[in-house]
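>>> here is the input, now give the coordinates:
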Amino acid sequence: MTVAFHSSVVLGFRRRAATMALKADVNGRALVSATWVNENRSSIGVVDSTWHLPHENRDAAKEHQTKRIPGSIFFDIDKVANLETGLPHMLPSAEFFRESLQALRIDVKRPVVFYSANCFVGFARAWWTFRAFGIEDVYVLDGGIEAWIAAGFPVDATEDRDEPDAEAEVPAVLRRESFVRSLDDVGKNIDTQKELLVDARSPAGRFDGSMPEPRAGMPSGHVPGSVSLPFTDLSQNNTGRMKEPADLQKLVEAQGIDVKSTKSIVTSCGTGVTGAIVSLALFELGVNSAIYDGSWVDYVA
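Model prediction:
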């Protein structure tokens, strides 16, 4: 007997097979190279999630229009966020997140790779956000767009960009609360110390109170019991590429962070962006960590 398969079913089989092959190829890591992205362009989605600090007076969305990986989509962590709080880029509701991906036509049924134009700032947060909603098949381009350019791959510099070919049906998602910590959680942990809070703010003087915060009027210092691991220490000579796992292991151990401990790790920073870079580094070492979403701006408010 001959069985006829609908073309959409065949496409689904092919996509799942391709995804399984890609997962095996990256060997459980989140970081991928520019060459890997280029070789798998037909099987993945590429997303620019660059973010700049307010005082830098730069427009990441506008910059994307004139310098981007061909076919990439811009994801704004300030807009795909909880817009009803006074804190910046906090995690949105599950439904708003799903609707946003639908509007942006980001296809989560295939692997998604995030990149940034300024080292890890922005794309680590986007990577973590997707995982916080149960979307695990997500990766980050090590070194960002500069690594892409250095590898000799093309950049689209035209202001007019093509829209994605078709709408992407985004299934319902659930926010995983285990990925997030609140002010109440952090406050309780000061007494219990059941979790280790790792502060990613850079330079370290913001942690010990010897240097000011970049936001006017905000005091520096740290949450009692937390440890400092500046996110800038995680890159290879500030190239935007993450240090190798062996070097990351030495670095976190030097800061008193035991990745083999049963104590959970929570990362923090100024507003929950660069803390995601530490979470990304820990993931490369095989450790999942939560993020104190409001971070320092929430703690000192």
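
>>> when you work out contacts or count neighbours from here on, use the C-alpha atoms and nothing else.
OK.

>>> ok, residues contacting the helix or strand where residue 191 lies?
Counting by DSSP states H and E, the element that carries residue 191 is helix 183-192. Helix 183-192 is touched from outside by 195, 223-225, 292, 294, 298-299, with contacts defined as C-alpha atoms under 8 Å, 6 or more residues apart in numbering.

>>> among those, which lie within strands?
Among the contacts of helix 183-192, the members falling in strands (DSSP state E) are 195, 292.

>>> now residue 292: closest residue in space that isn't a chain neighbour?
Nearest in space to residue 292, with sequence neighbours left out and distances taken as C-alpha to C-alpha, 6 or more residues apart in numbering, is residue 181 at 4.5 Å.

>>> can you list the residue ranges for strands in the protein?
With DSSP E, the ranges of strands along the chain come out as 31-32, 45-48, 73-74, 112-115, 138-141, 180-181, 195-199, 227-228, 264-268, 290-292.

>>> save these as a markdown table, and put in mean neighbour count too.
Output for the strands of the chain, formatted as a markdown table (neighbours: other C-alpha atoms under 10 Å):
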| stretch | mean neighbour count |
| --- | --- |
| strand 31-32 | 19 |
| strand 45-48 | 23 |
| strand 73-74 | 23 |
| strand 112-115 | 27 |
| strand 138-141 | 26 |
| strand 180-181 | 18 |
| strand 195-199 | 24 |
| strand 227-228 | 22 |
| strand 264-268 | 24 |
| strand 290-292 | 25 |
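
>>> second input sequence below; structure requested for side-by-side comparison:
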Amino acid sequence: MSPLITPESLAAEQVTLLDVRWRLGGPPGIEAYREGHIPGAVFCDLEKDLAAPPGVGGRHPLPSAGDFQAAMRRLGVSAGRPVVVYDEADSTAAARAWWMLRYFGHPDVRVLDGGLHAWVRAGLPITKDVPDLAGTAATASDSNAGAAGAAGAAGAAGAAGAAGAAGDFMAVPGGMPVLDADQAAELVETGVLLDARAAERYRGEVEPVDPVAGHIPGAVSAPTGQNVEPGGRFHTREFLSERFNTIGAVPGVSVGAYCGSGVTAAHEVLALEIAGISAALYPGSWSNWITDPTRPVATG
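All right, here's what the predicted structure looks like:
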């Protein structure tokens, strides 16, 4: 089954729907959620629900299984109900939620291709109503926004599905392959390690977030921005397969991905899966790599 879902297909399904809008440096995604979201969606906070506090593990280290399980249950996630995650457009933040749920054992998680922008372009409604865990909605002063009318919004809310009661998801780690720093260093010798950051950060020309610029020696630059079309939807399977094949990521070769803190690298893993290539994620990524001054740094 494809890890992606179209707006039209989502509107016809009953799922748990998570809004994972987030931008590095802000503003907080909850503000955008309150301005309007897909009917039935609940807000998932990347910083609080999909990461542990920053530290030696990096800026967005993996949370414990217990903490992640509690967060997902609070958001209404259950193992027996499909989950769809989305963000504003390019699926960068949504891919982190997709990867986390897969890693902790959820069997049916998909990403809304093109995010909220694609939903709106499809003529589907948004709302300010916030589902509660009893399956009802707390109505905002302006319950529906966008071009569609109130009747259309009600229909989409029923199709997409609200969070409903608190979930019963049990988090069991190990559902997706991961790398630590030593394994990432080994992979450049035995396979292909992809750096998902922008090319100028890979080269060490700029570093807007972390205190050290550059990349893991031997890693290959593969910016996630090239995984999607200008509107935010993923390129086709054939396009992505050719893209990754040309830089050495082919079926049968061990492939890993990292970025600054493990967020955009999840987007790379998702794009690789669309292309039919399995890949491991280095969750700590560059922000973890540079915590040890003995680890080498490359530029250029």
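
>>> can you pull the TM-score for these?
For this chain pair, the superposition-based TM-score is 0.81 by TM-score structural alignment, normalised by the length of structure 2; 260 aligned residues with a C-alpha RMSD of 1.8 Å.

>>> which residue lines up with residue 152 of structure 1 in structure 2?
Following TM-score structural alignment, the counterpart assigned to residue 152 of structure 1 within structure 2 is residue 123.

>>> got a list of what residue 33 of structure 2 touches?
By C-alpha under 8 Å, 6+ apart, the contact set of residue 33 of structure 2 is 19, 21, 43, 128.

>>> overlap between these and structure 1?
Checking the contacts of residue 33 of structure 2 against structure 1 (both residues aligned by TM-score structural alignment, their matches' C-alpha atoms under 8 Å), the contacts still present are 19, 43.

>>> and the contacts of residue 33 of structure 2, which two are the farthest apart?
21 and 128 (14.9 Å; C-alpha to C-alpha).

>>> returning to what we had before: closest to residue 241 of structure 2 among the contacts of residue 33 of structure 2?
Using C-alpha to C-alpha, residue 21 comes nearest to residue 241 of structure 2 of the contacts of residue 33 of structure 2, at 27.2 Å.

>>> aligned counterpart of the closest one in structure 1, please.
When structure 1 is aligned by TM-score structural alignment, residue 21 of structure 2 is paired with residue 50.

>>> how close does the equivalent of residue 263 of structure 2 over in structure 1 sit to residue 296 of structure 1?
Residue-level alignment of residue 263 of structure 2 against structure 1, with TM-score structural alignment as criterion, gives residue 273. Note on residue 273 of structure 1: its distance to residue 296 of structure 1, by C-alpha to C-alpha, to the nearest Å, is 11 Å.

>>> on that earlier part again, of all the strands of structure 1, which lies closest to residue 240 of structure 1?
strand 138-141 (9.9 Å).

>>> which residue numbers in structure 2 go with that closest one?
With TM-score structural alignment applied, strand 138-141 of structure 1 matches the range 109-112 in structure 2.

>>> how close does that stretch sit to structure 1?
In the superposition against structure 1, stretch 109-112 of structure 2 averages 0.3 Å from its aligned positions (mean C-alpha distance after the TM-score superposition for structure 1).

>>> can you give me how far that stretch is from the chain middle?
Relative to the centre of its chain, stretch 109-112 of structure 2 is centred 9 Å away, using C-alpha atoms, centre = their mean, to the nearest Å.

>>> please apply the same query to stretch 166-176 of structure 2.
16 Å.

>>> give me the aligned partner of residue 292 of structure 1 over in structure 2.
Alignment note: residue 292 of structure 1 maps to residue 282 in structure 2; criterion TM-score structural alignment.

>>> test my guess that that match contacts residue 255.
No - counting by C-alpha atoms under 8 Å, residue 255 is not a contact partner of residue 282 of structure 2; they are 10.8 Å apart.

>>> now the helices for structure 2?
With DSSP state H as the definition, structure 2 shows helices at residue ranges 7-10, 29-35, 46-49, 65-74, 92-103, 115-121, 150-160, 181-190, 199-203, 237-245, 264-274, 285-289.

>>> quick one: closest of those helices to residue 167 of structure 2.
For the helices of structure 2, proximity to residue 167 of structure 2 was assessed by C-alpha to C-alpha; helix 65-74 is nearest, at 4.1 Å.

>>> quick one: the closest one aligns where in structure 1?
Matched against structure 1 by TM-score structural alignment, helix 65-74 of structure 2 falls on residues 94-103.

>>> and that stretch, how far from structure 2 on average?
Superposed on structure 2, stretch 94-103 of structure 1 shows a mean distance of 1.2 Å to its aligned residues (mean C-alpha distance after the TM-score superposition for structure 1).

>>> now find how far off-centre that stretch is within its chain.
17 Å.

>>> please apply the same query to stretch 164-174 of structure 1.
19 Å.

>>> now for the counterpart of residue 117 of structure 1 in structure 2, how many residues are close by?
Taking TM-score structural alignment as the alignment basis, one finds that residue 117 of structure 1 is matched in structure 2 by residue 88. Residue 88 of structure 2 sits with 25 neighbouring residues when counted by other C-alpha atoms under 10 Å.

>>> and if you look at residue 252 of structure 2?
Neighbours of residue 252 of structure 2 under the rule other C-alpha under 10 Å: 9.

>>> if we can go back for a sec, residue 273 and residue 296 of structure 1: which is more packed in?
Relative neighbour count places residue 273 above the other of residue 273 of structure 1 and residue 296, with 30 against 25, counting by other C-alpha under 10 Å.
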